[in-house]
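> Task: produce atomic coordinates for the following.
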Amino acid sequence: MNFYIQAANILDKLFAHKGTIKSLTLADNVKEKKKMYALICETLKYKNVINTILDNSQIFDVEKKVFPRNVAILLVHDLLFSPNGIKSLSNGPYKQTILRHEIRLRGELARLKIKMKVKNNKDLINSEIRESIVIPRYIRVNTLKTSIKKVIEHFQAKGFTHEEPTDDLKSIRPKTIREDKHLPNLLILPPNMDLHEDALYLSDDIILQDKASCIPAFICSPPLNSHVIDACAAPGNKTSHLSAIMQNTGKIWAIDLDKHRLNLLKNLIQKAGCKNVEAIYGSFLDIDPMDQKYSSVGYILLDPSCSGSGIINRLDHLIDTSKTQEQSDLSHKFKEQRLENLSEFQEKMILHAFKFRSVQKIVYSTCSIYAEENEHVIKRALDQTDLFVLANKDDILPSWTRRGISSEINDDKGIAEKFIRTSPNEDYTNGFFVACFVRKAVQPINTKTDGGLKSKKRKRKKDVTIIKIKDDDEWKVNISNDNSLLSKRSAINNGEKKKKNASQFN
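This next block holds a predicted model:
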């Protein structure tokens, strides 16, 4: 019975919004995680039905001893809707109580089915749950270990049919596999496929990762030998994706403030064969942008804490079904306050990323559907920088049609087009938001003089382009030929030269 007591405690926390189904059922203190997850999910499907049966049976009026309702809900679920029942359970007062009322409970179930005009128990489940969106099983090929060709051949050997890519993911036939239309090295299988015992999963040749979660690293796409920061890295799927894109070259600093999740990251990158990743325990906000260690960081991936409102889990949604108006009002206020706190944190993360002097691209993403965490955060960040702009649509998955919500940014369709949104209902993937900042291109000043600086030798005489950049209190000069920026070098080493050169440019 201890298993049911623990399950009841999980239900208590779920109804109090103190965690999600996955976080609570897969916690370290849960021994039988798979069994617990299944029990909680199945019980929530029938929660409203079970509550009706319990109320109509008047068990709590008859029984004088205190009987926790959530324990009763779990036991009644297994009694009426589980093929194994509860008779094989170890004896205890709660089990005996339910069994004493078994005939009455089964009678109420029969009456409810007659009233609702259904024959099967599954038809008692809320239609919203029965018809909920089921997204395909996405697998990302770990190119550090294998190739997409070999993975497809592996599944073909198991009887799968390789089909052509398509936009229609609503009805995927059983035992089929296809490549994704938008992202490389991403394969699509039918929904609800359990691959946890598959040889490729066990060897980390494939990563179980939702399509939307693969978009940020793909848009970031650091070149080989780049220096990269993954600012909120755990549990590590995006980090390992970056490592694969970079082909294990360069350097990735994977930072996370949650020690447990960071350990998951360390384990994942080790098994995935990522050799260019250094895991750092701490907050990205505490990283000094002026630290020489990060002086060459050119790319930052920001996937900060968010509401998670885009993640498909209809069972979590069920937890809110039986609220009073007062409870709904309190929940709404709590949601507004939480979104405000999250958006402030997300904005701080972006502004901190702006401070890294060599960074050229910053990719921001959330698994949230709320504009407060997405368009609103980006707009406030843009209002506070003169150094960064949003990347053009053509540079961030141009084939993707679903873009930002213009009404959330003063009806500016031009800016909205530079965002990416994914919709579970339309795209059959989790809800995501992605934006990409790039360092603003400086305007060149064409001149015949090199401003006293030496330029590189050229095969033929060309104009020298001197570009002035005001960075905090220091003037920097860049030299390029044919308007292509070759390097960033400081031309000023002391205060006198600063003033001299500044006046020379002004």
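
> Could you use CA atoms for every contact and neighbour count after this?
OK.

> longest helix of this structure?
Looking across the chain with DSSP state H, the single longest helix is helix 325-353.

> Name the residues of that one that come out as buried.
339, 342-343, 345-347, 349-353 (16 or more other Cα atoms under 10 Å).

> now do stretch 283-301
284, 289, 294, 297-301.

> again with stretch 432-445
Of the residues in stretch 432-445, 432-439, 444 count as buried by neighbour count, 16+ other Cα under 10 Å.

> Stretch 195-210 now?
Neighbour counts over stretch 195-210 (16+ other Cα under 10 Å) mark 200, 204-210 as buried.

> one more to line up against the first:
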Amino acid sequence: MVKQTLNSTLDSDLPDVTSLNLLDQESSPKNKTHTPLSPMRKVCVQSLKKRVTAVSAERNRVRMEREGTPLGFPDSVYFHAAAIFQRTHVEKDLAHRLIRYGHISPSGDDDDDDDDGDKDSGIVDDGDPSTKQNEHWAYELAFNTLKYQDLLEEILIDSYFYRSQQMPDDLMALVVVILYDLLDRKFQTREPIKRVEEGLIKEVRQVEDSLYRFKTKLEASLAQYRIKQNLLTIDSYLPPAVRAKQQRSQTVPLYAWVNTLKASIEDMCETLRTSGFTQVDSHINLVGNVFCKDKHCSNVLLFPRRLRKQLEKTKLVTEHTLIIQDKSRSLAACAVHPLLGKGGDILMVGSFSALTVAHVAVQATACSGCVHVCGVLNVSTFNKELQSILTSTGCKNVKLMSEYFNELNEWDLRIQKVRVIVLLPQCSASALCNPVEFILNENGDRGLLHGLSKGTISDSKLDALVAKQKQDLSHALNFPKVKGIVYCTCSVYPEENEQLVKRALENADSKAKAVAFR
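Presented below is the predicted three-dimensional model:
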């Protein structure tokens, strides 16, 4: 069993408190009055402003370095993020419900018959890099909005935006999503997205214009909330578990594994050194154009996260000699090699990406083995991407099976040489600092986003995940010729890790194998 915590959540910063002094420059609803700030209150405002200035400057620098994220997004990203938020958020009971959210269609006005798009985002997964980027932005934006949902609702109520603007309920999900982004970029103007296919969506422009007109009151309401709650940074509003992950995400390195079918690890290090990179011994201080070897995986290198865009432009990455991927999947792939004998095959089961299949296939090639992947031919988009990745990485030892794992048995002639089963089930993703990136890239459970945004997973959801994991692991233990099982989750819950493995071993059929699993 392999476990690894990954950290890559984008951090956020909201406006400072200077807008409090501008509160009376906009007209307020007649039934709402504001008391002028007392001298003591003004001192508190000035003091808080000084305390957050240094923090805001640093966080602005971090925001500008985050992975290619512009100031603002295309209209379609906001619209799809609102659709994700609307169907992901949990409706509060009437006593605590501040804002009502109606239904929002996951497609724009000019695309009424988009029935083939992603069922969650409304974005069609056609394999195009810009489309995948839009999907990632939409989910990241919806996830961050979920984190701050209660705070955003308080701001909309306190500023009287919710009452005075009279927005229809079916646009309120769009309102909170755009409000989060506007506060995150301090109401700076959106950067133009220079892509011809990006059209305008009138609802997005309508909501954005309305929020801009209320800019001063919205910022003032946030500032008043921060003073009242004594929040040095807006992150202090988040639950401790979520805040800790967000803080750790700022220091996590970028992981990339070397495709040894194209270059050895030594050749890769030499190529990087001749390209201006400096090799260091430790990952503790990855600053500048540096890299180091991973201490757990022999073919994995670490880089500063800010170098991602720079690396993605190199032939090393575009030609899949160096492949950027989170470490949890590299750990699983590297755990296969010591278990695999000469000519032994591997069976892959669960939820994973085409890159993960390729990494396992590279490991199997060293032992002249094949990789059998079950249950993928039913998903045409994944199958297409997988074939493309396998071709570009040079992997020729992968065989696809249309059957699901529970439909296979020990008598199947195709898997008679399988000696290792790699089981990568959908899990709670509770150990991840950026679960959105992992869930999208590794075909995880998108229904987890609301719980993860609050730092908790419901018992019913966890029970359902554990039941499936137990079913698959128990089935894997029944193959008599299998010598090893790599079971990998990204969870902090014992129910998905040690406890599940222990119970599966206790319930395993001892007669199925001459040598029992340990």
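
> re earlier: mind listing which of the buried residues of stretch 432-445 of structure 1 are in strands?
The members of these that map onto strands under DSSP state E are 432-439.

> now, among the buried residues of stretch 283-301 of structure 1, which is nearest to residue 154 of structure 1?
Residue 154 of structure 1 has its nearest neighbour among the buried residues of stretch 283-301 of structure 1 in residue 301, at 32.4 Å by Cα to Cα.

> Trace that closest one over to structure 2, please.
Alignment note (TM-score structural alignment): residue 301 of structure 1 maps to residue 422 of structure 2.

> Would you verify that its match is located in a strand?
Yes - counting by DSSP: H, G, I helix; E, B strand; the rest coil, residue 422 of structure 2 is located in a strand.

> Relative to residue 345 of structure 2, how far out is it?
11 Å (Cα to Cα, to the nearest Å).

> Check residue 371 of structure 2 too.
For residue 371 of structure 2, the distance to residue 345 of structure 2 - Cα to Cα - is 6 Å.

> go on, residue 137 of structure 2?
Shown here: residue 137 of structure 2 relative to residue 345 of structure 2, a distance of 38 Å by Cα to Cα.

> okay, the two: which has more neighbours?
Per other Cα atoms under 10 Å, whichever of residue 137 of structure 2 and residue 345 has more neighbours is residue 345, with 26 against 22.

> quick one, strands of the stretch 351-500 of structure 2?
With DSSP state E, counting those that start in this stretch as the criterion, the stretch 351-500 of structure 2 has strands at 371-374, 398-401, 418-424, 484-489.

> Make JSON lines out of those strands and add distance to residue 295 of structure 2.
Below are these laid out as JSON lines (distance: least, Cα to Cα, whole Å):
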{"stretch": "strand 371-374", "distance to residue 295 of structure 2": "26"}
{"stretch": "strand 398-401", "distance to residue 295 of structure 2": "28"}
{"stretch": "strand 418-424", "distance to residue 295 of structure 2": "22"}
{"stretch": "strand 484-489", "distance to residue 295 of structure 2": "19"}
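
> Point out the one among those strands that comes closest to residue 499 of structure 2.
The closest of the strands of the stretch 351-500 of structure 2 to residue 499 of structure 2 is strand 484-489. By Cα to Cα, the value is 12.8 Å.

> That closest one against structure 1, how far on average?
Compared with structure 1 after the fit, strand 484-489 of structure 2 shows a mean deviation of 1.9 Å (mean Cα distance after the TM-score superposition for structure 1).

> how about that strand, which residues of structure 1 does it hit?
Under TM-score structural alignment, strand 484-489 of structure 2 corresponds to residues 361-366 of structure 1.

> Give me the distance from the matching stretch to the chain's centre.
12 Å (Cα atoms, centre = their mean, to the nearest Å).

> Give me the contacts around that stretch.
With contacts defined as Cα atoms under 8 Å, 6 or more residues apart in numbering, stretch 361-366 of structure 1 is touched by 216, 219-220, 298-306, 308, 350, 353, 373-374, 432-439.

> who touches the spatially most central residue of structure 2 in this structure?
By Cα atoms, centre = their mean, the mean C-alpha position of structure 2 lies nearest to residue 436, the distance being 1.7 Å. Listed by Cα under 8 Å, 6+ apart, the contact partners of residue 436 of structure 2 are 136, 139-140, 143, 449.

> Which ones among the residues you listed map onto helices?
Counted as lying in helices by DSSP H, out of these, are 136, 139-140, 143, 449.

> Pull out the buried residues from those residues.
136, 139-140, 143, 449.

> Out of the residues you listed, which comes closest to residue 270 of structure 2?
residue 136 (33.4 Å).

> shouldn't the closest one be in contact with residue 440?
Yes - using Cα atoms under 8 Å, residue 136 of structure 2 is in contact with residue 440, at 7.3 Å.

> Mind putting the buried residues of stretch 432-445 of structure 1 into CSV with distance to residue 389 of structure 1?
Shown next, in CSV, are the buried residues of stretch 432-445 of structure 1 (distance: Cα to Cα, whole Å):
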residue, distance to residue 389 of structure 1
432, 21
433, 17
434, 14
435, 10
436, 8
437, 6
438, 6
439, 6
444, 18
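
> Would you point out the most distant pair within these?
So, the buried residues of stretch 432-445 of structure 1 by Cα to Cα: farthest apart are 432 and 444, at 37.3 Å.

> What residue in structure 1 is paired with residue 81 of structure 2?
Using TM-score structural alignment, residue 81 of structure 2 pairs with residue 7 in structure 1.

> Could you list which of the buried residues of stretch 195-210 of structure 1 belong to strands?
Secondary structure from DSSP E places 206-208 of the buried residues of stretch 195-210 of structure 1 in strands.

> could those go into TSV alongside distance to residue 75 of structure 1?
Shown next, in TSV, are these (distance: Cα to Cα, whole Å):
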residue	distance to residue 75 of structure 1
206	38
207	36
208	33
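
> who's in contact with residue 445 of structure 1?
Contact analysis of residue 445 of structure 1 by Cα under 8 Å, 6+ apart lists 465-467.

> closest to residue 86 of structure 1 among these?
When the contacts of residue 445 of structure 1 are compared for distance to residue 86 of structure 1 (Cα to Cα), residue 467 wins out at 77.2 Å.

> Distance check, that closest one against residue 21 of structure 1.
Counting by Cα to Cα, the gap from residue 467 of structure 1 to residue 21 of structure 1 is 55 Å.

> One more: residue 42 of structure 1?
12 Å.

> Comparing those two, which shows the higher neighbour count?
Each of residue 42 of structure 1 and residue 21 has its neighbours counted (other Cα under 10 Å); residue 21 has more, 20 against 17.
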